[in-house]
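1. Sequence first, predicted coordinates after that:
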Amino acid sequence: MSQVLFSLVLLLPLAGCVRLTMDPSPQELMGFQADVLAAYDEAARLYDWFDLAPMPLDESDSVREGENTYFRVLDENITSTENLRSRLEEAFTPDLAEEIFNKVPDQYRDFDGKLYAIPGGRGANLYLLDKTVQTERISEDRWEVTLTFWADFEDSHMAPEPGTDFSTSYPIATAGYSTEAIYYERTPEGWRFTSFCPSDALDLEAETVYTFDYAQGFREDCSNWELVCYLLHADGAFAEGAFYRLYQRFLDRPNDILSSLALLDTAPYEASRLNSLIAGPGYEAAYEDETGRLAFEEAVKRCVPASEAEEAVLKKIQGAYASLRREEQAWTDLQNLRFSFTVPNTAVFTLGPQEGAFPWGLALDAEPVLVSPAMDSFGPCYEVELDTMTLTYTVSPDSGEEVLYRMTANDPGVSTDRDVSVGDFLARVQEQYPDIVPLDGYAESGLAYVWEPGGDAYCKHIAFFTQDDIVTGIEIENLMDRRLLE
């Protein structure tokens, strides 16, 4: 049985000595809560000896009576049934203590001045992951102790694949939580528990506990908490649609999703399983286009955390979004450098969106020439002739953003990011770009060698035009809608 979260090292000399004043300060109240939590830990330990498993036993010291074999209890502080009953009465009201003591008749017996017990136990709830304990003072003489039992169980089954003679193994998982409230009250005998429950009292029938058959997928109309629980055990194809549904719900009702994720964030599930799920909306948003990212940022602005737990979750979502965006930008910058020209004492030119309007904040003395007017959804295209290279860019008809999509160099002073320039031997090009491909008909004369990494995922290429195995020109281009090498 795993240890109770929030349990404290504090041990009370006697169970049930909670001090209370009419109006305790916040510091005093925290001290009282610690006392109640410690009293619960002790009471649960006693209760489990009668409900879950007996006290630790010395199996080398046994006594046979009738059909039962008893083994000596190892606890040197509890040496008789009278002593054990007294410990119960220090934690529970007399009636409750008597009920607990008699849960299993003849469980404990005295032999020759020593305490013995029948070994064995009923076994813990296999569906229970752990429990968390919270306390609240509801009157001067009464505390409510809320136990949250967390479910976590996974199995699998074989399901036939439609239209085939094969079956595939699919997971079945249970997740969620149920709660029980017990009470700790001031009595004539002192502070005692007036009600109690087993340490593994998970209610599998609770509305907040779910069992999923992943062969059936998730329901589109499931509750937010049900969706979160589904994702706890989902991976691969089982998770893709569900994660995106969680992201969409965050855009629509961010505070509701924040509440469900905050509840999960305080649960005792494995951190590796929780981290990606809790930050999921942020990860999903980072992969969206500009419109999607703006929608996410607006949803974040509408978030109003109702607790410290929700505030912590919101920070995790924002952190995941910012981190992935930084990684994406760093990757984009790296890719841009792969398709760039360096002009000494001038600039590094990269394909893609440029800052502002031409000459983009650079000291370029040239005039753009219109080479293609705007048509349909495409903006006009312009060409700029510099001393060392030619730049071709288009202007977005919606935002006015200028996008550089082709650069051609014919000057030895211009180099690629791998320091290849006009005038270099083909052997050097092949050394720096070992996977270049010769392309007939692309050069007006001589032969062109094309470097186009990324396959269908990218349309950028570098073409090295050669004559007699000498580089005579270099073109860096993004075809945007197709590859050069088909």
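-> That came in fine, so what should we check first?
2. When you work out contacts or count neighbours from here on, use the C-alpha atoms and nothing else.
-> OK.
3. so how many other residues sit close to E67?
-> Residues near E67, counting by other C-alpha atoms under 10 Å, number 5.
4. ah, wrong one, I meant L264
-> Using other C-alpha under 10 Å, L264 is surrounded by 22 other residues.
5. Could you do S139 as well?
-> Per other C-alpha under 10 Å, the neighbour tally for S139 reads 10.
6. how much space between it and T194?
-> As for S139, its distance to T194 is 15 Å (criterion: C-alpha to C-alpha, to the nearest Å).
7. again with P13
-> Distance from P13 to T194, by C-alpha to C-alpha: 20 Å.
8. cool, D417 as well?
-> The gap separating D417 from T194 is 77 Å, by C-alpha to C-alpha.
9. which of those two has more neighbours?
-> Taking neighbours as other C-alpha under 10 Å, D417 and T194 compare with T194 leading, 19 against 14.
10. for that one, what are its contacts?
-> Going by C-alpha atoms under 8 Å, 6 or more residues apart in numbering, T194 touches F92, T93, L96, I182, Y183, Y184, E185.
11. Against that first model, consider the following:
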Amino acid sequence: MNKETVLHSFLICVLLSSVLLLVGCTQQAADSGNVSPETDLPAQESSEPQSEDVLTAYNEAARLYDWFDLAPMPLDESDSVREGENTYFRVLDENITSTKELHSRLERVFTSELAKEIFNKVPDQYRDFDGKLYAIPGGRGTNIYLLDKTVQAERISEERWEVTLTFWAGYEDARMVPEPETGVSASYPTAVAGYSTTCIYYERTSEGWRFTSFCPTDNLDLDAETVCSSDYYEGFGADCSDWDLVCYLVHADGAFAEGAFYRLYQRFLERPNDILSCLALLDSSPYAAAYPHIDSLIADPGYQAAYEDEEGRLAFEETVKLCVPANEGEEAVLKKIQAAYTSVLQQEQAQMDLRFSFTVPNTAVFTLGPQEGTFPWGLALDAEPTLISPAMDGFGPSYEVELGTVTLVYTVLPDSGGEVLYKMTTNSPRISTNDGVSVGDSLARVQEQYPDSVPLDGYAESGLAHVWEPGGNAYCKHIALFIFIFQQFSLL
């Protein structure tokens, strides 16, 4: 008995192509710890101080003040004198050899009244023995919550300078939290960040320019509204201030940071200038030098926007257009945010471009888009391009190259002379896309690698095609996979 059997096989002819779119498209801070004991004071008795002079005077005054408030002068512990219950050690500074010289040094930067007050902060701290200066060792230790301080000087009248000290908090710890129904505890981080400010004054007196007020050099106020204490077990409050949110992120890591970063991004979309102000303050703070991730924190709204969908990206771009930085600091932050956004998009574009490529064994990987140099683009190709379309109406000429297993079509841009590969076709099973699909693969295989491809019958001359065109960053690039069904009859 004869039977007629129909055998089906699939042949995939792969076409990669793209539509060419021709588009016309703060004040200086000073650290008191940087002044050596031998630093000479600026001669300001008769001259008018400039900002840098005031900052230098502050550094020297802070160094002297610390000898009475924080820790004594450097001591030689091999040379001691016992008096009553106190043991004194000789001061190493050879330029100050008596209490009189020490007091005189104070009076060179402080008013007489303030110098006397500072000298008497710790009674009997310094004593003279046998023509040498001695001191009691030890000190209170610096504020453990203090990260650093910044100093700014502003002249507010002919007779007065205001020196603003900003004390920055930077402290990390942890606490144990019992885990419900387990009988064990887990460690959760805690942190302190933010700042407090204190103003002191440098004024013209009958003796010259002197500080009329002063404060400890680690005078961080933990109760200030601008200092934030974060407990990462509890997380951040939905109604926390913008600055508290930024401070929370200074020490946040991993899962503790994810929701907070997105909240910062949402607030940037709602109130970009407020967030710019906070981030600019962070950008000019000591955190930028102390913690390597601060640059990423500052630019994070740009990173967040880049991973949004098309509607979200458009909203971000519109926000940036309408944002008007109030100063150079905010302008610098906005540029960092924009740079982060552009960087991620470019990386995504590079990854997407790779999906529109053909791998030709022992030859090259050809990818749609701009090419380096002129054909054959630095490759050893034994082929001559054929003109298929002359230059016309603002478009450059197009050329076709037959490589045996793959056909390339490229155009030359009329303005720059750059070359753009915009179409590649093959019917060879030796060629594969970046996703590993080759001629001869089944329709199931195509749909596995390109699940969002759609069937189109627009290629009537070739039969049904499944077209994958992701859009967005792909800029109209697409892959067309042609499905042919051959029928074979046999008599049995």
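-> Yep, it's here. On a predicted model such as this, the values are computed, not experimentally measured, just so you know.
12. so the equivalent of F236 of structure 2 over in structure 1, which of the three states?
-> Here F236 of structure 2 is matched to F218 in structure 1, going by TM-score structural alignment. Judged by DSSP: H, G, I helix; E, B strand; the rest coil, the three-state class of F218 of structure 1 is coil.
13. Can you get me a residue count around F218 of structure 1?
-> F218 of structure 1 is flanked by 19 other residues according to other C-alpha under 10 Å.
14. What segments of the stretch 201-350 of structure 1 are helices?
-> Under the criterion DSSP state H, counting those that start in this stretch, the stretch 201-350 of structure 1 carries helices at the ranges 224-232, 237-252, 254-265, 271-278, 280-286, 290-302, 308-338.
15. Provide the aligned range in structure 2 for the shortest one.
-> Helix 280-286 of structure 1 corresponds to residues 300-306 in structure 2, going by TM-score structural alignment.
16. once aligned to structure 1, how far is that stretch on average?
-> Averaged over the aligned pairs, stretch 300-306 of structure 2 sits 0.6 Å from structure 1 after superposition, using mean C-alpha distance after the TM-score superposition for structure 1.
17. quick one: that stretch to chain centroid distance?
-> On the basis of C-alpha atoms, centre = their mean, to the nearest Å, stretch 300-306 of structure 2 sits 11 Å off its chain's mean C-alpha point.
18. Now tell me what touches that stretch from outside.
-> Contacts for stretch 300-306 of structure 2 (C-alpha under 8 Å, 6+ apart): 261-262, 264-265, 268, 312-313, 316, 337-342, 344-345.
19. which of these has the most neighbours?
-> Top of the contacts of stretch 300-306 of structure 2 by neighbour count (other C-alpha under 10 Å): I337, with 25 neighbours.
20. Contacts only, for the aligned residue in structure 1 for that residue.
-> Counting by TM-score structural alignment, I337 of structure 2 lines up with I317 in structure 1. Counting by C-alpha under 8 Å, 6+ apart, I317 of structure 1 touches I278, A279, G280, P281, G282, Y283.
21. Please report the distance of I317 of structure 1 from E288 of structure 1.
-> With distances taken as C-alpha to C-alpha, I317 of structure 1 is found 15 Å from E288 of structure 1.
22. For V163 of structure 2, what is the corresponding residue in structure 1?
-> Per TM-score structural alignment, the equivalent position to V163 of structure 2 in structure 1 is V145.
23. Tell me the secondary structure at its match.
-> Judged by three-state DSSP, the three-state class of V145 of structure 1 is strand.
24. Can you report how many residues lie near it?
-> Neighbours of V145 of structure 1 under the rule other C-alpha under 10 Å: 22.
25. same question, L8 of structure 1
-> Other residues close to L8 of structure 1 by other C-alpha under 10 Å number 13.
26. repeat for the one 10 residues further on
-> As a burial measure, V18 of structure 1 scores 20 neighbours (other C-alpha under 10 Å).
27. tell me the SS of it?
-> Counting by three-state DSSP, the backbone at V18 of structure 1 sits in coil.
28. didn't it look like it was pressed against R192?
-> No: the pair V18 of structure 1 / R192 is not scored as a contact, 9.5 Å apart, by C-alpha atoms under 8 Å.
29. which bit of structure 1 covers the top strand by length along structure 2?
-> When structure 2 is parsed with DSSP state E, its longest strand is strand 185-205. Using TM-score structural alignment, strand 185-205 of structure 2 lines up with residues 167-187 of structure 1.
30. superposed on structure 2, where does the matching stretch end up, distance-wise?
-> By mean C-alpha distance after the TM-score superposition for structure 1, the fitted stretch 167-187 of structure 1 averages 0.5 Å away from its aligned residues in structure 2.
31. Buried ones in that stretch, by neighbour count?
-> Buried residues in stretch 167-187 of structure 1, counted by 16 or more other C-alpha atoms under 10 Å: 171-180, 182-186.
32. can you check stretch 403-418 of structure 1 too?
-> Neighbour-count burial for stretch 403-418 of structure 1 flags 403-416 (criterion: 16+ other C-alpha under 10 Å).
33. so how far is that stretch from its chain's centroid?
-> For stretch 403-418 of structure 1, the separation from the chain centroid amounts to 43 Å (computed by C-alpha atoms, centre = their mean).
34. ok, now stretch 311-323 of structure 1?
-> Counting by C-alpha atoms, centre = their mean, stretch 311-323 of structure 1 comes out at 11 Å from the chain centroid.
35. Report the mean deviation for that stretch after fitting onto structure 2.
-> Here the mean offset of stretch 311-323 of structure 1 against structure 2 after fitting is 0.9 Å, by mean C-alpha distance after the TM-score superposition for structure 1.
36. Next one: the most centrally placed residue in structure 1 from Y244 of structure 1, what distance?
-> Centroid-nearest residue in structure 1: S276, 1.7 Å away (criterion: C-alpha atoms, centre = their mean). S276 of structure 1 sits 13 Å away from Y244 of structure 1, going by C-alpha to C-alpha.
37. Could you do Y458 of structure 1 as well?
-> 25 Å.
38. Could you say which of the helices of the stretch 201-350 of structure 1 is packed most deeply?
-> Per residue and on average, the most neighbours among the helices of the stretch 201-350 of structure 1 fall to helix 280-286, with a mean of 24 (mean count of other C-alpha atoms under 10 Å).
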